[in-house]
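Enquirer: need the 3D shape of this:
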Amino acid sequence: MDTPKFANIDLLDIGNSCNLDCRQCFYVSPGARFFPSIGEQLDRAKAVVEKFPGSSLFLYPKEICTSLFLLDMIQAVGQHSVLSNGILLSDRVVEKLAAHGIEEVKVTLYASYKEQKIFYGITEEQYRQIIENIARCTRRGLRVIVNSTLSKITKYSLHRLANLCRDLEVERIEFLRLMPLGKAKNLDRTIFLDEADMIKIIGIIEEYKLRHATPRFRYYLNCGPDFHRKTPEEIRRKIAKGRSIGNAQHFYLCPAINRDYLCVSLVTGKISGCLFAKIEPIFDQGSIDFTTGQLKLEPPVLRHKILSEKLRGNCRAGNCKYHKQCLGGCRSTAFAVAKFANEKNPLYAGMDICVTKCKEKLGL
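Expert: Okay, the predicted model is just below:
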């Protein structure tokens, strides 16, 4: 089967362990009996690169600062962005990142130590270190994007987070919604967002934007797409532009639809259609046998026609004027939330929260 024309591929289960054990982490160990050595992981990564020529590749270690030996390969595949929890971004590490062509560092940050401790279990000194290291990155000329997870706990401190990021010269805050995946399924159910929370959050951010030019804000697709006041043609252009520059389309259209995106485990060889839901068998998209080199790709699980017919709730064709362009927002989020609530057939559940619909209700 031919490789998808615009496939974006994340290479997972690569590198050393993370230096933290976060309570909200969606990552789940592949559970293999045998874990390949670092050298074997790199050989497998090269094999994937050869299997998908011309695709946009992203190496996804659990923490880049514990796996700096990956930087040569990261540079070789043209990757210019890395993710970090921020604790180990010393002068030496930041210089090494810059020397390998890294232009952007995404760091997870909350408005206070109290919040960060709840989800990350860090010390107050480590929280201060994260802030100092963000400043170190911006001084070095690296672009810093702050990832911050939205929940009922964090919704009250958005002004404080925005002010902190503005002082640190952070370029953008990207909001992810806390999802019941991985370890987060063990958290108290009452801290997950509902639509009323999201409406309040968007109102706070819109008010902040009226008074401050920086930082900029963006909602990940797991908050629902932001198509508010956009015409079908404007949406089409945004999606097309995203496909041409790597994984930016993830903010406008679920990349698992029609298999625009793959994530490959370098331990098991398993290929999934979604980074967040890679442990769910329904998102399996095939496998690579690293011994024989054989590649097996299954037909896409999520297809335009089937989604258009089967989506329910907020995302049903008759309930959303953006249905044709959106096709159900983030399918792994809708799936996870519906499964967490014990709904039947969660694959076709509608998004319970959507930025577009929230903005409409706010009258923006």
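Enquirer: can we go C-alpha only for contacts and neighbour counts from here?
Expert: Noted.
Enquirer: distance check, Glu50 against Val105.
Expert: Look at Glu50 and Val105: by C-alpha to C-alpha, to the nearest Å, they are 27 Å apart.
Enquirer: more crowded one of those two?
Expert: Val105 (25 against 11; other C-alpha atoms under 10 Å).
Enquirer: that one touches Ile145, doesn't it?
Expert: Yes: the pair Val105 / Ile145 is scored as a contact, 6.3 Å apart, by C-alpha atoms under 8 Å.
Enquirer: the strands in the stretch 1-150 of the chain, which residues?
Expert: Applying DSSP state E, counting those that start in this stretch to the stretch 1-150 of the chain gives strands spanning 8-12, 56-59, 81-84, 104-108, 143-150.
Enquirer: now the second one, please; I'll put the structures next to each other:
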Amino acid sequence: MTTNPIRLRLPAAALTACLSLAAVTCATTASAASGQVARTPSAAAAVRLELPRPSGPDPVGRDILYLVDNSRKDPWVPESGPRRFMISMYYPASSATGGPVGSRAPYMTTAEAASLLQRKAPGAGLSPEIISSTRTYARTGVPAEPGRHPLVVLSPGLGLPRASLTFLAEDLASRGYVIALVDHAYESSGTTFPDGQTITCAPLCDQPKPPEGGQAAITRNRAKDISFVIDELTGRHPAWNKARMIAAKRIGMAGHSLGGDAGAATMAADRRVRAAVNLDGTFHPAITLDRPFLLLGSQADHAPGKDQTWDDSWRKMSGWKRWLTVARTGHTSFTDLSILQKAAGMSGAGDLPPQRSLEITRTYVAAFFDLHLKGKKQPLLDGPSPAAPEVAFHNP
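Expert: Below is the predicted model of the structure:
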């Protein structure tokens, strides 16, 4: 089976849509003492943030699920009760309208945005309202596209909200995937539950050292989280009213940072996960894998010899595998936070622009899942492409 080659270059209008500024130019002042850049209040108030437009042909819908695993106490705050999850379900829609329910999906709650700024960008000069009102492209409550579609579970980095992977969730859904974007309780900068309570990453992220077992313990716990979510979406009595869309034998996973590590751990523990992607995440520890796996990370941190856990894991992967790095990127270049950092004047002068790093991430991740969950040939994954000179292929 063949498919049209993937084009990496977007029209100029789509590129500039990634970060829209209002009429005034945002002035910045550098602080020599801290090395950070602060934004004047009047300029910050004029900023409007916008995610890149999805590149697939389908409109995108979004539902929110609240799930509770009554078989497990929360491992980080046992007194809070059973393990809880907030999940954003993205899906290809048959229409972008649906009466009053067809409104644009909010990016995150204001409380979640306030917590994100406090933990990840204090002094950035951006208000929670600016972050929470970031423009998205998914619509709420719109009808699902007929047929069955592969399921991809997305897991964010430790201390990051699930919204940090919205750019990828919307894009994959527009290409015909069902996406479960998971917030793991007490592992996100902020998670708002249906009762209005917003919990943070405390105490996990505030500990002077990781819990017993280190980050491997967090990764193993996430693997249990993801298996539970898959159970709830594909079981005999699914928790989502559109679960009939899911092709239960075509399941993949992708994650950023610790979420990428969790993808490997989940694949090792759950045979239902057929293919997985690690976006710039260190492994805790290296894991033996026999199914398709994509490593995609920063060239500065994850080229061969830069992260020993990537070198060790690569040798233990016996299935289809690719090791790609992207030049001029950092850890947040594979998340929505690259847009926030750009707006706050916190990006380096030589950094790859967010619109480009996010475009590369979406294109290669989609090609990987198209190959392994849809069976479509992807020449893009065969070797370096002149359309993406920033991307290097490694085979140490």
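Enquirer: work out the TM-score between the chains.
Expert: The TM-score (TM-score structural alignment, normalised by the length of structure 1) is 0.31; 183 aligned residues with a C-alpha RMSD of 6.6 Å.
Enquirer: ok, back up a step: among the strands of the stretch 1-150 of structure 1, single out whichever gets nearest to Lys296 of structure 1.
Expert: Nearest of those to Lys296 of structure 1, taken as C-alpha to C-alpha: strand 8-12 at 15.0 Å.
Enquirer: just checking, what packs against the helix or strand hosting Gln341 of structure 2?
Expert: Using DSSP states H and E, Gln341 of structure 2 falls within helix 337-343. Applying 3 or more C-alpha pairs under 8 Å, 6 or more residues apart in numbering; DSSP states H and E, we find helix 337-343 of structure 2 packed against strand 47-49, helix 354-373.
Enquirer: put together a markdown table for these, with distance to Pro150 of structure 2 on each row.
Expert: Shown next, in a markdown table, are those (distance: least, C-alpha to C-alpha, whole Å):
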| stretch | distance to Pro150 of structure 2 |
| --- | --- |
| strand 47-49 | 30 |
| helix 354-373 | 7 |
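Enquirer: now those as JSON lines including mean neighbour count?
Expert: Output for those, formatted as JSON lines (neighbours: other C-alpha atoms under 10 Å):
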{"stretch": "strand 47-49", "mean neighbour count": "20"}
{"stretch": "helix 354-373", "mean neighbour count": "22"}
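Enquirer: so for Thr16 of structure 2, which of these sits nearest?
Expert: Closest approach to Thr16 of structure 2 among these (C-alpha to C-alpha): helix 354-373, 7.7 Å.
Enquirer: what's the first helix or strand after the closest one?
Expert: strand 391-394.
Enquirer: packing partners for that following strand?
Expert: With contacts defined as 3+ C-alpha pairs under 8 Å, 6+ apart, strand 391-394 of structure 2 has these neighbours: strand 321-326.
Enquirer: the strand it packs on vs helix 354-373, what angle?
Expert: Orientation check (axes from the mean of the first three to the mean of the last three C-alpha atoms, to 10 degrees): strand 321-326 of structure 2 against helix 354-373 gives 170 degrees.
Enquirer: quickly find the element holding Thr219 of structure 2.
Expert: Taking DSSP H and E as the criterion, Thr219 of structure 2 maps to helix 215-234.
Enquirer: continuing past that helix, what's the next helix or strand?
Expert: Using DSSP H and E, the next helix or strand after helix 215-234 of structure 2 towards the C-terminus is strand 246-256.
Enquirer: the spatially closest residue to Trp323 of structure 2 that is not a sequence neighbour: how many residues sit nearby?
Expert: Leaving out its chain neighbours, the residue that sits closest to Trp323 of structure 2 by C-alpha to C-alpha, 6 or more residues apart in numbering is Leu295, at 4.7 Å. For Leu295 of structure 2, the count of nearby residues is 21 (other C-alpha under 10 Å).
Enquirer: repeat for Ser71 of structure 2
Expert: Residues near Ser71 of structure 2, counting by other C-alpha under 10 Å, number 9.
Enquirer: that one in helix, strand or coil?
Expert: Following DSSP: H, G, I helix; E, B strand; the rest coil, Ser71 of structure 2 is assigned to strand.
Enquirer: residue contacts, it?
Expert: Pro82 (C-alpha atoms under 8 Å, 6 or more residues apart in numbering).
Enquirer: perfect, I'm done here.
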